[in-house]
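Undergrad: Compute the structure for the input listed below.
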Amino acid sequence: MQDGRRDNAMYKALRRRGAHLLEAVRPPGVALKRKAPLPDRSASRLVDSPVFLLSSVRSGSTLLRVLLNSHSRIRAPHELHLRTLKVEPSREFSEDVMDALGLTRTELEHLLWDRILHYELVSTGKDVIVDKTPANALIWQRISSVWPNARYVFLQRHPASVVESVLNRRKNADRAEVVKEVLDYVTGVEEARRMLDGVTVKYEDLTADPARETQRICAYLGLPWEESMLDYGAKDHGPIRPVFGDWSKNIKSGKVQPARPLPREEDVPADLRDIARAWGYLS
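TA: Below is the predicted model of the structure:
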């Protein structure tokens, strides 16, 4: 089958299966439906070029963030969940007052988000900040409008491995619901990867050769690599518990642990096969 026909088949399959957030595989000539860009407020940003680590849940983002946070110039805090921070005016006239300054409620939220990132840099004395909250993969369009000069690290893991990891972590979870959730996350990552500049890292490669993969990321960020990044257990990375990030024994060990064997092809859920193929996990 020719590449164009194969891509088109993947695209149509994903649309049929309800990848309603984003299109993971899009054939040439099919336009991406993007929301209208927000006004360019980049001049008002305290942090001009933050880094966003975009991944699904249970994809090794906490491991990568503690490796990056071990760099002398990189601040990679626990998950910040910026999208959950809302601005709610307490008086009826408050929005009119802010509108007169050209500040909508949405932009006030963006100023708050930016201030938090700046606070982290100032408080740690570092100059590059990385936010690894997995839910950012669902709002990447908004993030790219808030910070036009943002940089991105796209972290991939075999989608079926992600499903199994979620099921192992959540007792009595419904498998079909987990597959749907993972599909939303991975399609978000893939759509952002196709639209934004950045560096792509596979979790399996990271665990197999963390030195090589962190060197690639440092090169992308324009920073010298530091061997001490690999000894992340010797440093304090803040709370590692639910909502803040992973809290597994592997992370707490302080050493990079090998990835689990990849699932057999027949064990990959049908809804995830197209994205697994697009990421090179299936032939």
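Undergrad: okay, CA-based contacts and neighbour counts for the rest of this
TA: Noted.
Undergrad: Once you drop chain neighbours, what's closest to V87?
TA: Spatial nearest neighbour of V87, chain neighbours left out: E109 (5.9 Å); criterion: CA to CA, 6 or more residues apart in numbering.
Undergrad: any idea which helix or strand carries that neighbour?
TA: E109 is located in helix 105-124, with elements delineated by DSSP states H and E.
Undergrad: Report the next helix or strand after that helix in sequence order.
TA: The element immediately downstream of helix 105-124 (helix or strand, assigned by DSSP H and E) is strand 128-131.
Undergrad: helices and strands around that following strand, which ones?
TA: Helices and strands touching strand 128-131, by 3 or more CA pairs under 8 Å, 6 or more residues apart in numbering; DSSP states H and E, are strand 51-54, strand 74-75, helix 105-124.
Undergrad: Name the residues of the last one that are buried.
TA: When you say that, I think you mean helix 105-124. Neighbour-count burial for helix 105-124, with 16 or more other CA atoms under 10 Å as criterion, is recorded at 105, 107-114, 116-118, 120-121.
Undergrad: and the two most separated of the residues you listed?
TA: Greatest spacing in the buried residues of helix 105-124, by CA to CA: R105 and L121 (24.9 Å).
Undergrad: related to what we said a few turns ago, quick one: residues contacting the residue nearest to V87.
TA: L85, K86, V87 (CA atoms under 8 Å, 6 or more residues apart in numbering).
Undergrad: E191: which of those is nearest?
TA: Ranked by distance to E191 (CA to CA), the contacts of E109 are led by L85 at 24.4 Å.
Undergrad: nearest spatial neighbour of that closest one, skipping sequence neighbours?
TA: The nearest residue in space to L85 (CA to CA, 6+ apart) is E109, at 7.1 Å.
Undergrad: What is the burial count for E164?
TA: The tally of other residues near E164 (other CA atoms under 10 Å) stands at 16.
Undergrad: How about the secondary structure of it?
TA: Here E164 takes the helix state, with states given by DSSP: H, G, I helix; E, B strand; the rest coil.
Undergrad: what helix or strand is N250 on?
TA: Using DSSP H and E, N250 maps to helix 249-252.
Undergrad: Just the buried positions in that helix, please.
TA: I251.
Undergrad: buried stuff in the next helix or strand after it?
TA: Reading on from helix 249-252 to the C-terminus, the next helix or strand found by DSSP H and E is helix 273-278. Buried residues in helix 273-278, counted by 16+ other CA under 10 Å: R273, D274, I275, A276.
Undergrad: do the same with stretch 81-90
TA: Quick answer for stretch 81-90 (16+ other CA under 10 Å): H81, L82, R83.
Undergrad: another one to check against the first:
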Amino acid sequence: MNGFIIGTGRCGTTLLASILDAHSDVCVPPETQLLFQYRGNGAGLHEIVEAGVHFKAGAADYIDFVQKRCPHDLRAYFDYERYLEGMSFPVATLKLLMGEFYAEIAKAKGKSVCLEQTPWYGLGIDILNELYPQARYIHMVRDGRDVAISFARTPWWHKDVGRNLARWAVEASAIATSCEQMLRPEQVLTVRYEDFVQDPERELRKICVFLQIAYEPRMLEPGTATDYRRFHKSDLNEMLSPAYRSWSEAKTSPVFKGSVGAWETYGGHDFSQVPQDVQQCLERFGYAA
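TA: As a prediction, the model looks like this:
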């Protein structure tokens, strides 16, 4: 079975992925970011196929594309070169190229479930649903005020917290609306980050039922979660708060709770008044504005 962990970014998708990857029947590779373009970050496979460029491409071209496009060393997790070299080219459609991609990753890992964790794939539900009509989606949601602060520490996002908050509202709303309009109810599970870190076992049990797999306590044992930083091509430590870095190095607990409600004591932005669309989005997901 294929599935996707989606969200706005900085909302807990990587945390959930790292824990689920420890399950004996689930694999969650590092973010691939291959399928389609996001906010001008360059053509993805969808755009390449739409432009007809794929008719001239062979295995070597796609291997080069993955190496340049993916922010992680995907080869350290899955031998995609062997997978692509085993295909016949040219391929006529994106579905022929990528339809079995996640199934092959699961097969290589000896597992039956593969989840993609690129969060902004939630903004392309129409594309995903056409490629993987039976896929399931875990929509991770986090208080946008905390997301906005976290984004301000991210090199490729804005330092302006207010601007980040506005963008969170647009994207979180778009993802939720797309799921409601394009997917069947049984295909989507919404998980709030705050609920997950407060009671990870309870939320994981819900997720396992949703994915139709057995709950495994070992997923929450300290040290079993996958550290995706080892796959990343750049150093991500500058994005981490000192408290998070200490937790990550100690690995004495499965989740980090220190950033929940950080906006309440944050001095770099006035959250007492938020735009109406932001307020509506916060309330949509159960956050008091």
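Undergrad: For whichever residue in the first structure pairs up with C114 of the second structure, list the residues it contacts.
TA: Taking TM-score structural alignment, C114 of the second structure has I129 as its aligned residue in the first structure. Counting by CA under 8 Å, 6+ apart, I129 of the first structure makes contact with P50, V51, I74, R75, A76, L117, E120, L121.
Undergrad: In CSV: the residues you listed, plus distance to V166 of the first structure.
TA: Formatted as CSV, the contacts of I129 of the first structure follow (distance: CA to CA, whole Å):
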residue, distance to V166 of the first structure
P50, 28
V51, 25
I74, 28
R75, 27
A76, 23
L117, 29
E120, 30
L121, 32
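Undergrad: quick one: which of those residues is nearest to M195 of the first structure?
TA: V51 (15.6 Å).
Undergrad: Residue in the second structure paired with the closest one?
TA: Using TM-score structural alignment, V51 of the first structure sits opposite G3 in the second structure.
Undergrad: Now do that match against E31 of the second structure, distance only.
TA: 13 Å (CA to CA, to the nearest Å).
Undergrad: what does T154 of the second structure give?
TA: Applying CA to CA, the value for T154 of the second structure to E31 of the second structure is 16 Å.
Undergrad: the more surrounded of those two?
TA: More crowded of T154 of the second structure and E31, by other CA under 10 Å: E31, with 21 against 16.
Undergrad: what residues are up against K180 of the first structure?
TA: Applying CA under 8 Å, 6+ apart, the residues contacting K180 of the first structure are D271.
Undergrad: distance between the helix or strand hosting it and the chain's centre?
TA: Using DSSP H and E, K180 of the first structure sits within helix 175-195. Relative to the centre of its chain, helix 175-195 of the first structure is centred 11 Å away, using CA atoms, centre = their mean, to the nearest Å.
Undergrad: what's the following helix or strand past that helix aligned against in the second structure?
TA: Using DSSP H and E, the next helix or strand after helix 175-195 of the first structure towards the C-terminus is strand 199-202. Strand 199-202 of the first structure corresponds to residues 189-192 in the second structure, going by TM-score structural alignment.
Undergrad: Mean distance between the matching stretch and the first structure after superposition?
TA: Once fitted to the first structure, stretch 189-192 of the second structure is off its aligned match by 1.0 Å on average (mean CA distance after the TM-score superposition for the first structure).
Undergrad: What are the contacting residues of that stretch?
TA: Against stretch 189-192 of the second structure from outside (CA under 8 Å, 6+ apart): Y137, I138, H139, M140, V141, R142, E203, I207, F210.
Undergrad: run the last query once more with 6 Å
TA: For stretch 189-192 of the second structure, the surrounding residues in contact (CA atoms under 6 Å, 6 or more residues apart in numbering) are I138, H139, M140, V141, R142.
Undergrad: now those as JSON lines including neighbour count and secondary structure?
TA: Listed next are these as JSON lines, based on neighbours: other CA atoms under 10 Å; DSSP: H, G, I helix; E, B strand; the rest coil:
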{"residue": "I138", "neighbour count": "23", "secondary structure": "strand"}
{"residue": "H139", "neighbour count": "25", "secondary structure": "strand"}
{"residue": "M140", "neighbour count": "25", "secondary structure": "strand"}
{"residue": "V141", "neighbour count": "24", "secondary structure": "strand"}
{"residue": "R142", "neighbour count": "25", "secondary structure": "coil"}
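Undergrad: ok so, going back, ok, the nearest residue to the match of C114 of the second structure once chain neighbours are set aside - how many residues close by?
TA: The shortest distance from I129 of the first structure to any non-neighbouring residue, by CA to CA, 6+ apart, is to R75 (4.7 Å). Residues lying near R75 of the first structure (other CA under 10 Å) number 26.
Undergrad: Which position in the second structure pairs with R75 of the first structure?
TA: In the second structure, R75 of the first structure lands on C27 (TM-score structural alignment).
Undergrad: show me the residues around E85 of the second structure that make contact.
TA: A59.
Undergrad: mind checking how far it is from A57 of the second structure?
TA: 12 Å.
Undergrad: same check, this time on P242 of the second structure
TA: According to CA to CA, P242 of the second structure and A57 of the second structure sit 45 Å apart.
Undergrad: ok, those two, which is more surrounded?
TA: The neighbour count for P242 of the second structure versus A57, taken as other CA under 10 Å, is higher for A57 (14 against 11).
Undergrad: In space, what's closest to the more buried one - neighbours in sequence excluded?
TA: P90 (6.2 Å).
Undergrad: I figured the one you found hits A60, correct?
TA: No: under the criterion of CA atoms under 6 Å, P90 of the second structure is not in contact with A60, lying 11.6 Å apart.
Undergrad: Assess the claim that Y193 of the second structure and G144 are in contact.
TA: No: at 10.9 Å, Y193 of the second structure does not count as touching G144 under the criterion of CA under 6 Å.
Undergrad: who's more crowded, those two?
TA: G144 (26 against 23).
Undergrad: So what does the more buried one match up with in the first structure?
TA: Aligned partner of G144 of the second structure by TM-score structural alignment: P159.
Undergrad: now its match: how far from E190 of the first structure?
TA: 12 Å.
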